[in-house]
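[1] Here is a sequence together with a model predicted from it:
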Amino acid sequence: MIRRDFFKLSILTAASLTSVKAVSNAKTNSKSTKTKIAICGGGFAGLSCAKQLKTLNPNLDVTVIEKRVNFSSCPFSNAWLGEVRNISYEDLNYDYNSAIEKYKYNFINATISDIDKDKKIITTEQGTIEYEYLIMAVGIDYNYKKLFRRDIKKAKECEVKAPPGLKPGSEHLKLKRMIKNFKGGNFVISIPSQAYKCPPAPYERACMIATYFKKNKIDGKVIIIDPRVKPAAKPERFTQTFNEIHKDIIEYKSNTKFKDVDFDKKEIYIESFNKKTLVFEKITLPFEEASIIPPNTANKLIKKAGLETYVNGWAKLRQPTFRSISHEDVYIIGDSQGEYPYPKSAQMANSCAYLVAEELVNRIKGEGYKYKTYLPGNVCYSMVSENKAVSISHLYKFTDKVHVTSITSDIDTFTADAAEGWYFGLIEDILGIES
């Protein structure tokens, strides 16, 4: 089965989504411009939405605004870190030009400084963009204040020396150097208690680092600090992996809270629940390298645009839609939303983006859209060893609220093949790359 076939199979597993051929437009840079639909963010959610809008209506004026000069992927970055399946850096990084040329939407490479939702104007260093409809696909930010309060210096030091690795690009490059140069000792991964981007990512990363250590005969341990009783995603399968495949390398510390870190002393301070004494004990954990993931929150552009959020920082939506509760013509897709129990994953971003595109095209035509009938779906793959992976599929139903059912696969080589096929199929689809 070729790569694209796996992607199509994953989409069918996740949800029934429209797929037809698209036409294309040109790259745009202008001091001031107008567009029918502005999409802030050129990640999986933004590109999927732009592609689908132009697929459904080639005549729509769609403009993507993105600050990065190239597309960089988080999915499959852990496989690259662990050096499995011959994944290269080029497999994670692509130019935007193929997608622009194939799907013919406008593209402005610029940093957004302000959004006026009432006047419907986006401000960038290259000029302003006036829009009729706005789609926010801006992703996450890190909330280091939750970890270090007002210690800004410690927060910056932590971000540089112990990168979370949930944003693509430089964080992954730093992690790669940390792993390649590792000589031995403890490699610590700390997970936040609140919702964060891609729930299985830190557990998969632990498995990939352990795989690298094993393959290169490095005398190291990967220690996972998790405030939960069990892993946040695929708990049975990851627990099985920790206890069987990587039992000599991975140490999973459940019910354990990150408290602080001292980079000079190379010590992490934690509180771990003792099942015998039934109290939390303070422990000093020595480390050589660490990836400390702070609590996540919606990208700061959400608040800058005056869009309402929950206390935890995630955007409020007008159920059952993806429209912001703050403005009828603003949609929020991808990792920033906090309304529905949808995992912050690439497949979910793609799935929700397709639904929003269909709803918006119908809306422009003056037609309705049944959000309670057409719900997104999700499939998420995690590599756990050199040639094995596990997946989970989520299906959703809307009654009084969104309800979810899930199916987890076995840990096997077929799922690893499916993971690779899904990833490259999705990349080819949204970036217009022919394999």
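    That came through fine.
[2] can we go C-alpha only for contacts and neighbour counts from here?
    Fine.
[3] What is the burial count for the nearest residue to N255 once chain neighbours are set aside?
    Leaving aside its sequence neighbours, N255 sits nearest to P227 (CA to CA, 6 or more residues apart in numbering; 4.4 Å). Residues lying near P227 (other CA atoms under 10 Å) number 22.
[4] Quick one: residues contacting P227.
    191-193, 254-258 (CA atoms under 8 Å, 6 or more residues apart in numbering).
[5] Could you do S393 as well?
    Taking CA under 8 Å, 6+ apart as the test, what S393 contacts is 13-14, 377-380, 406-408.
[6] what's the helix or strand for it?
    Applying DSSP states H and E as the criterion places S393 in strand 389-398.
[7] Ok, F238 next?
    helix 235-240.
[8] Can you tell me what sits against that helix?
    Counting by CA under 8 Å, 6+ apart, 203, 230-231, 390, 410-411 sit against helix 235-240.
[9] Same list, those, but as a markdown table with neighbour count and distance to T35 please.
    What follows is those, written out as a markdown table (neighbours: other CA atoms under 10 Å; distance: CA to CA, whole Å):
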| residue | neighbour count | distance to T35 |
| --- | --- | --- |
| Y203 | 28 | 42 |
| K230 | 16 | 47 |
| P231 | 21 | 44 |
| V390 | 26 | 42 |
| D410 | 14 | 47 |
| I411 | 21 | 47 |
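[10] putting a second one here so we can go through both:
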Amino acid sequence: MAIPRIVIVGGGAGGLALATRLGHTLGKKKRAEIVLLDRNATHVWKPLLHELATGVLNSSMDEVDYRGHSSAHYYRYQRGSLNGLDREQKVIHLAPIEDEDGVEVLPARQLTYDYLVLSLGSVSNDFGTKGVAEHCHFIDSPQQAKAFQRDMINTFLRYTDPKLRQNTQLTIGIVGGGATGVELSAELLDASRLLNAYGVTAVDHQTISVHLIEAAPRLLPGLSERISQTVQQELESMGVTVHVGTAIQEAQEYQLVTGDGEVIETDLNVWAAGIKAPPFLTELGLSTNKRNQINVKQTLQSVDDPHIFAMGDCACCPQGDDATVPPRAQAAHQQAKLLAKNLERCLTKKPLQDFIYHDHGSLVSLARYDAVGNLMRSSASRGLFLEGWLARQAYASLYRMHQLSIHGAPKTGLAWLVDKLNRYLKPRMKLH
């Protein structure tokens, strides 16, 4: 008799952690076949994409190869993209795989499942704003982050020749004052200092201008007002020009136009305002909300099909009265932990447990300069406010916790040691 097959679509923070857990609890003992499907060959932790975009993070050092990881953790990896679902036959349809030149490497395929987990993350929401798709970078994937880094370095290089300059200052416009926009702003200032120090460009800290634009009345609207005020003060002290209560009505090649008609001249534009689940999720025949998220029960099962689960940013999971789980990395990790138990309960015909989100606090990195946030939050407490060196250490520990969930303690310890050594052996940023 064939063992049941659990297919996880999406190898992000939650999907990879889930595949690792299920590999050890079910795959190793041959109680189920665990298959992880992702369109990429490697995994990069999404909260680090702003560092990859500025070259501070070297993806070749920090990415996880799915094939190598799967062989060590008792699951099977398949490369591919989901483009269809047949719930009656319990089959997912996979799009053809093409190389960089558009040549087909693998044809369209089908993959059967007994239980399906959708963990496809989120993408930026441009809200239909004119010109954004054509004239703004997005930082939703490693490929987009690397594309921005290439464009950033080329723009910095152009400023070495005054004849090629668009403005008197190299100006970068970032739309969206959430965590990605805030962290990218600080990293860009640090990147300009490093590129100047390495002799890549004549641009220095005084020659770069970063505009951070947020439509809400304050930065980081999802976090506490104290964190928001502290972050804005820190960014402004670094030289970032912060615009709050400012909506963008149009993006053009070298400028952003606000709702009030103000024109901000720019050399590079980044859109980091709002998120939504990938649009194709609305075409699978499952109930979704206005942000394309799959509607699930608190057990993380789709409201339409008990054999389909969704987690992370692509799931709309109820949490109390008129509340839903926020799209955050810590939520995805918590859901992976519960879902591993619930899928095991499915196999043993036991009742499933409800997911209850625990907010452990939030931390925002301001490059090498600082970090701000709070920890140990609860329904009865606002938590412990942190900034400075202690907050930086706490922020760094978040990535180590992610590594711990997918690698285990020995390999995470070795990775920490390698990172420490590379601080002395390699440049602080990737220069190509």
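    Noted; the coordinates are in hand. The structure displayed is predicted, hence computed values, not measured ones.
[11] sorry, back to before: tell me which two in the contacts of S393 of structure 1 are the farthest apart.
    G377 and T408 (14.1 Å; CA to CA).
[12] you'd agree H50 of structure 2 is in a helix?
    Yes. The assignment for H50 of structure 2 by DSSP: H, G, I helix; E, B strand; the rest coil puts it in a helix.
[13] Quick check: the gap between it and S141 of structure 2.
    To S141 of structure 2, H50 of structure 2 is 10 Å away according to CA to CA, to the nearest Å.
[14] more crowded one of the two?
    H50 (29 against 19).
[15] For that one, what is the corresponding residue in structure 1?
    Taking TM-score structural alignment, H50 of structure 2 has N78 as its aligned residue in structure 1.
[16] Relative to structure 2, which residues correspond to stretch 203-210 of structure 1?
    Counting by TM-score structural alignment, stretch 203-210 of structure 1 sits on residues 182-189 of structure 2.
[17] Now do the strands for the stretch 251-400 of structure 2: every range, in order, please.
    Remark: strands assigned in the stretch 251-400 of structure 2 by DSSP state E, counting those that start in this stretch are 255-258, 263-265, 268-271, 275-276, 294-295, 308-310, 315-316, 361-366, 370-375, 384-387.
[18] so what does the fifth one touch, helix or strand wise?
    The elements that strand 294-295 of structure 2 packs onto, with contact taken as 3 or more CA pairs under 8 Å, 6 or more residues apart in numbering; DSSP states H and E, are strand 315-316.
[19] Which residue range of structure 1 does the strand it packs on align onto?
    Counting by TM-score structural alignment, strand 315-316 of structure 2 sits on residues 337-338 of structure 1.
[20] Helices along the stretch 251-400 of structure 2, start to end?
    Counting by DSSP state H, counting those that start in this stretch, the stretch 251-400 of structure 2 has helices at residues 329-347, 389-407.
[21] Most tightly packed of those helices?
    Most buried of the helices of the stretch 251-400 of structure 2, by mean neighbour count (mean count of other CA atoms under 10 Å): helix 329-347, with a mean of 20.
[22] if you skip the residues just before and after it, what's nearest to N125 of structure 2?
    Nearest to N125 of structure 2 is I275, by CA to CA, 6+ apart, at 4.7 Å.
[23] Please read the previous query as pertaining to H307 of structure 2.
    Per CA to CA, 6+ apart, closest to H307 of structure 2 is Y115, 5.0 Å.
[24] just S435 of structure 1 next, same as before
    In space, S435 of structure 1 is closest to E428, 7.3 Å off (CA to CA, 6+ apart).
[25] And K117 of structure 1, by the same measure?
    A305 (6.2 Å).
[26] what do we get in structure 2 for the one you found?
    By TM-score structural alignment, A305 of structure 1 lines up with L284.
[27] can you check Y96 of structure 1 too?
    Checking TM-score structural alignment: Y96 of structure 1 goes with Y66.
[28] Compile the strands of the stretch 251-400 of structure 2 into a markdown table and extend it with columns for distance to K411 of structure 2.
    Output for the strands of the stretch 251-400 of structure 2, formatted as a markdown table (distance: least, CA to CA, whole Å):
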| stretch | distance to K411 of structure 2 |
| --- | --- |
| strand 255-258 | 45 |
| strand 263-265 | 47 |
| strand 268-271 | 35 |
| strand 275-276 | 33 |
| strand 294-295 | 35 |
| strand 308-310 | 29 |
| strand 315-316 | 31 |
| strand 361-366 | 25 |
| strand 370-375 | 26 |
| strand 384-387 | 29 |
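[29] before we move on, back to that, out of the helices of the stretch 251-400 of structure 2, which gets nearest to A186 of structure 2?
    Closest among those, using CA to CA: helix 389-407, at 13.6 Å.
[30] how many degrees apart are that closest one and helix 329-347 in direction?
    30 degrees (axes from the mean of the first three to the mean of the last three CA atoms, to 10 degrees).
[31] how close does helix 389-407 of structure 2 sit to structure 1?
    Mean deviation of helix 389-407 of structure 2 relative to structure 1 after superposition (mean CA distance after the TM-score superposition for structure 1): 2.5 Å.
[32] quick one: that helix to strand 370-375, angle?
    70 degrees.
[33] next one: helix 389-407 of structure 2 to chain centre, how far?
    Centre-to-centre, helix 389-407 of structure 2 and its host chain are 15 Å apart (CA atoms, centre = their mean, to the nearest Å).
[34] Report all helices and strands that that helix contacts.
    Packed next to helix 389-407 of structure 2, using 3+ CA pairs under 8 Å, 6+ apart, are helix 13-22, strand 361-366, strand 370-375, helix 409-425.
[35] which of those sits most buried?
    Most buried among those, counting by mean count of other CA under 10 Å: helix 13-22, with a mean of 27.
[36] what's downstream of it, the next helix or strand?
    strand 33-38.
[37] Structure 1: matching residues for that next one?
    Using TM-score structural alignment, strand 33-38 of structure 2 pairs with 61-66 in structure 1.
[38] Please report how far the residue nearest to K117 of structure 1 lies from S391 of structure 1.
    A305 of structure 1 is 36 Å from S391 of structure 1, by CA to CA.
[39] likewise K214 of structure 1?
    Distance from K214 of structure 1 to S391 of structure 1, by CA to CA: 23 Å.
[40] Per the alignment, I8 of structure 2 pairs with which residue of structure 1?
    Checking TM-score structural alignment: I8 of structure 2 goes with I39.
[41] err, A329 of structure 2, not the other one
    By TM-score structural alignment, A329 of structure 2 lines up with A346.
[42] what's the answer for L352 of structure 2, then?
    Match for L352 of structure 2 (TM-score structural alignment): Y369.
[43] That match reaches N362, doesn't it?
    Yes. Applying CA atoms under 8 Å, one finds Y369 of structure 1 in contact with N362, separated by 6.7 Å.
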